[in-house]
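# would you be able to build a 3D model of this:
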Amino acid sequence: MSVRVRRALISVYDKSGLVDFARSLSNHGIELVSSGGTADHLRAAGLDVKGVADVTGAPEILGGRVKTLHPAIHGGILARPGHEADEADMEANGYEHFQLVVANLYPFRETVDDPRANDDDIIEQIDIGGPAMVRAAAKNHRHVGIVTSPDQYPAVLAALEEGGIPDDLLVDLAREAFFHTASYDAAIVGWLGNDLVIPLRWHSGLRYGENPQQSASVYLEDGARPWWVEARQYQGKEMSFNNYADAESAWRLASEMPEASVAIIKHTNPCGFAHSGSVSHAFEKAWECDPMSAFGSVIGIHGQIDEETARLIADRFIEVVVCSSVTPDALAILSKKKGLRLLEAPAPGSADQDFRRIEGGFLVQDRDTDIGETWEIVSERMPTEDEAVQLSTAMTVAMHAKSNAIVIFKDFAAVGVGAGDQSRVGAGRRAVLQAGERAHGAVAASDAFFPFRDGIDALAEAGVTAIVEPGGSRNDQEVIDAANEHGIALAFSGNRHFRH
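Sure, this is the predicted structure:
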């Protein structure tokens, strides 16, 4: 079954591609009815358009606030062809059916984002007639097609070439229409207060979630174009739930660092990081941090994968690599690794908020991105210039690790990572054990304060020479005294970086 279109109602804010679309409708013998600026736009292009006022017999009023809110319009949209009572009402009032409605809404979000807009400007962009038409047509989708985006014009025109709009397309258009108005209303709710309504589009199904017994899908925030959507996947199987989670962690950490940085992630925790003069050298240094954990890891590479780096990757078992770019020669080498998912991606955007599900609700917080603008040196010894730079980079890596986290850093590379430990001294001891002799002359960063001096003692015994931590413990003086005893330069960043 399909709907043959004889009459179309057009009222849009976004007029891109509209003239060509409307001309095609007219060429199919479809009568065009339009309102306000849309009618003027189409007439200026030489199209024959009947005004809404000519249909309703009523003028537009209140400066255009009321144009299409009239029984002649909504009756024409909502009436069911062949329904005895509906047809009787239509005939008694002299109304005619619409089979197609083309409508999109005022730019509310764009106006909210405009720093020049005041409340009156924003309120004027709360569309009333548009959503009413869209919802009416979507409700009556068995008999009316509803077009809410210029992106839908080609599909509708292709259907008309075949004689009418088929049922499956009518349903798709209606679903998109209700999403369109729901997303629009969500933006208004958010502007008016603290309530959050977050429209999410189904993007793709996944084979399973974190484990095979869990079903899972990927959803996309309305209007968002994140890096993983824009990414080009050169090879490998489809991304899994865990791949997405780890790739987000790897790519975000690598992208926050200078070019030629490599982040190695396992279960969303860094198990290696390095920045160097070349991507290949950074890769080798990052892998050396914890080769055992790096097996089956996900890697973010801020920079271009060249032939040398590709050979290093090819010699190891790696689940996913996300990179800035890859050379043809490198791609030829990596193409032989059929199990490797290789993605070329733009830098990740700045996500404003993090969400955590709890029973019956969500915890919402700003994303943690600030390692502290000014640090206080609380020890007797000042850090050297090199130590200060190393400490800053180490703290950024620690900020991306699960708490409790301590990262030992040397020559712009992590050499020991203690993450996800229930005690701070335990995290430090794990990092020391991993670093071994490499801890001599290294620096360390802690994502939260040391509650006692034992963590400082453990790092000092391993040979660490400088430490950064947020400070704020009731035992800060004890910790400072320990640093001074060991000749360690100690900085308080002022910002804690718990990650659960």
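
# can we go C-alpha only for contacts and neighbour counts from here?
Noted.

# so what's residue 345 up against?
By Cα atoms under 8 Å, 6 or more residues apart in numbering, residue 345 lies in contact with 227-228, 230-232, 322-325.

# which one of the residues you listed sits closest to residue 164?
Of all the contacts of residue 345, residue 230 has the smallest distance to residue 164: 34.2 Å, by Cα to Cα.

# is that closest one in contact with residue 346, as I believe?
Yes. A contact is recorded between residue 230 and residue 346 when judged using Cα atoms under 8 Å, the distance being 7.1 Å.

# these two: which is more packed in?
Of the pair residue 230 and residue 346, residue 346 is the one with more neighbours under other Cα atoms under 10 Å, namely 20 against 13.

# test my guess that the more buried one contacts residue 324.
Yes. At 6.4 Å, residue 346 and residue 324 qualify as touching, with contact defined as Cα under 8 Å.

# can you map out the strands along the stretch 51-200 of the chain?
Defined through DSSP state E, counting those that start in this stretch, the strands belonging to the stretch 51-200 of the chain, from first to last, are 100-103, 145-147, 165-166, 200-206.

# with the stretch 401-500 of the chain instead?
Defined through DSSP E, counting those that start in this stretch, the strands belonging to the stretch 401-500 of the chain, from first to last, are 406-410, 413-418, 443-446, 466-469, 489-492.

# would you do the same for the sequence below? I want to compare the two.
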Amino acid sequence: MAVPAKNIPAPDLVPVRRALISVSDKTGIVTFAKALDERGIELVSTGGTAAALAKEGLRIRDVSELTGFPEIMDGRVKTLHPSVHGGLLGIRDDAEHAAAMERHGIQPIDLVIINLYPFEEVRFSGADYAATVENIDIGGPAMLRAAAKNHAYVAVVTDPADYDRVTAALEEHGGALSYRLRQELAAKAFARTAAYDAAISQWFAETLSISGPEWCAFGGRLQQVMRYGENPHQRAGFYITGERRPGVATARQVQGKQLSYNNINDTDAAFELVSEFDPARTAAVAIIKHANPCGVAEAPTLAEAYRKALACDPVSAFGGIIALNRTLDAEAAEEMVKIFTEVIIAPDATEEAQELIAAKKNLRLLLTGGVADPRAPGLTAKTVSGGLLVQTRDAGVVDDLELKVVTKRAPTEKELADLKFAFRVAKHVKSNAIVYAKDLATVGVGAGQMSRLDSSRIAARKAEDAAKAAGLDELLTRGSVVASDAFFPFADGLLAAIEAGATAVIQPGGSMRDEEVIAAADEHGIAMVFTGMRHFRH
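Next up is the predicted model:
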């Protein structure tokens, strides 16, 4: 049964006479506290915060003086007390509440400044179980929620970025804060505690390997407000979760205009793909357009890999995203600035490369500090009407799979290298996915089609277009290999690939008609390998 409301109107302006301060992140807190002190606002504080403020000469009343009870249990119990929560939750214009506060000597608290133990940082720092649990804040969220619930009378500040805003509001209203501001700060406080609890619950589920927890929450902090979303009529924002996975969310933007919603989505797809290639083994480049690769290659140098990747589909590469698995050097940068590109993302870049990129003022350059681990666990989520679809990240890597030759002819060593390359790329192509590859470079990509046969034909046609653009008479797919993200349900898709000139195939297998597909491959002398792992990407 819902709790009935008393319907007591909230005052517009509430004077601030007493503030409770307890912060983990002490950025800007001394300046803010001094501004409050200069207005004659009584400052109540706890532990380390009280010591830091007292060191600066501020008059501080310790919370234990307010409660009449000392901090105990290593500070775990200090603010969970009626004198604190009564001062936060009391409805000042309710006679019963006011009488209870007077009877028990509870003093009202008008302003709460709290930020929480850095659980999110500790979670991703590699700390052990006990240290992570110890950084779960209890008193902080309790006070934030209490103050936010009673925003009719109490203002709650959770973010150092709001200190100046509150100081200015106090100045404007002669030491009082408006109802609208208290509402906005309350909304932010509830969002903060929700994201905090989401991080804690996710950590427990991951640590204890709980599959399909009954309740699941996701949270993040606003990194950027977008001008719009996928389309100009859609609003959008970019929120970060704190996961320390190298990529667009953790990258440092060296130059270029602000990233758009589509830029971020495509750049993430590009960097996740190129991270499949171990930089200690090879240089790799991926060119992405609309979250699909239009060219991927590996080579001894980035410049060579880029030229090979570009040759796959030079038309689609215009206005695309380029991702690298190694430090961008001048030789590669010289090649990349020859056509219009939206974003370049790499682990790092030399000074010479950055100078070359700087000539293209609108070209964004993002540096991640490393590549992502394709085997690392994690969660992905997407919204559907009324719900969330949540799954573990696709951490399958072809090098870890036991490949099974199912045809009479086994692939040659060169074909096998190309097959593994093609399957790495197919993992990052929208289903139904078909990838033709030769000499460790894509030569045709078919993505997002309703039938695998259409993907095979489109990929072959794209290869024809690329050959014409390069002035070549021979089809690029002649002598190539082909990868499919899922099994061939019929032999027709395979036959289309054979017609295009493919000599070897890699696919998961598992179709009811596998024998029919294998027989078609044997009939044409094609080598076929089963991986046993599917890579649907919707």
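
# could you report the neighbour count for residue 256 of structure 1?
The local packing of residue 256 of structure 1 (other Cα under 10 Å) involves 16 other residues.

# now the residue mapped onto it from structure 2: which helix or strand?
Here residue 256 of structure 1 is matched to residue 276 in structure 2, going by TM-score structural alignment. Of the helices and strands defined by DSSP states H and E, none includes residue 276 of structure 2.

# just confirm residue 276 of structure 2 contacts residue 422, I think it does.
No. With contacts counted by Cα under 8 Å, residue 276 of structure 2 stays clear of residue 422, the gap being 11.4 Å.

# elements contacting the biggest helix by length in structure 1?
Ranked by number of residues, the top helix in structure 1 under DSSP state H is helix 167-192. With contacts defined as 3 or more Cα pairs under 8 Å, 6 or more residues apart in numbering; DSSP states H and E, the secondary structure elements packing on helix 167-192 of structure 1 are helix 108-113, helix 129-139, strand 145-147.

# could I get the ones you listed as JSON lines with distance to residue 12 of structure 1 and mean neighbour count?
Shown next, in JSON lines, are those (distance: least, Cα to Cα, whole Å; neighbours: other Cα atoms under 10 Å):
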{"stretch": "helix 108-113", "distance to residue 12 of structure 1": "14", "mean neighbour count": "16"}
{"stretch": "helix 129-139", "distance to residue 12 of structure 1": "8", "mean neighbour count": "22"}
{"stretch": "strand 145-147", "distance to residue 12 of structure 1": "10", "mean neighbour count": "31"}
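
# those: which one's closest to residue 317 of structure 1?
Of all those, helix 108-113 sits nearest to residue 317 of structure 1, with 45.2 Å by Cα to Cα.

# one step back: out of the strands of the stretch 51-200 of structure 1, deepest packed?
Comparing the strands of the stretch 51-200 of structure 1 by mean neighbour count (mean count of other Cα atoms under 10 Å), strand 145-147 ranks first with a mean of 31.

# tell me which element residue 9 of structure 1 is part of?
With elements delineated by DSSP H and E, residue 9 of structure 1 resides in strand 7-11, which encompasses its position.

# so how much does that strand differ from structure 2 once superposed?
Between strand 7-11 of structure 1 and the corresponding residues of structure 2, superposition yields a mean separation of 4.3 Å, by mean Cα distance after the TM-score superposition for structure 1.

# quick check: angle from that strand to helix 129-139?
Going by axes from the mean of the first three to the mean of the last three Cα atoms, to 10 degrees, strand 7-11 of structure 1 is angled at 150 degrees with respect to helix 129-139.

# and strand 7-11 of structure 1, what does it pack against?
Contacts of strand 7-11 of structure 1 with other secondary structure elements, assessed using 3+ Cα pairs under 8 Å, 6+ apart, are made with strand 31-34, helix 36-44, strand 100-103.

# got a list of what the residue nearest to residue 267 of structure 1 when sequence neighbours are not counted touches?
Leaving out its chain neighbours, the residue that sits closest to residue 267 of structure 1 by Cα to Cα, 6 or more residues apart in numbering is residue 246, at 6.2 Å. With Cα under 8 Å, 6+ apart as the criterion, the residues that contact residue 246 of structure 1 are 265-268, 298.

# now those residues as JSON lines including distance to residue 23 of structure 1?
Formatted as JSON lines, the contacts of residue 246 of structure 1 follow (distance: Cα to Cα, whole Å):
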{"residue": "265", "distance to residue 23 of structure 1": "54"}
{"residue": "266", "distance to residue 23 of structure 1": "56"}
{"residue": "267", "distance to residue 23 of structure 1": "55"}
{"residue": "268", "distance to residue 23 of structure 1": "53"}
{"residue": "298", "distance to residue 23 of structure 1": "51"}
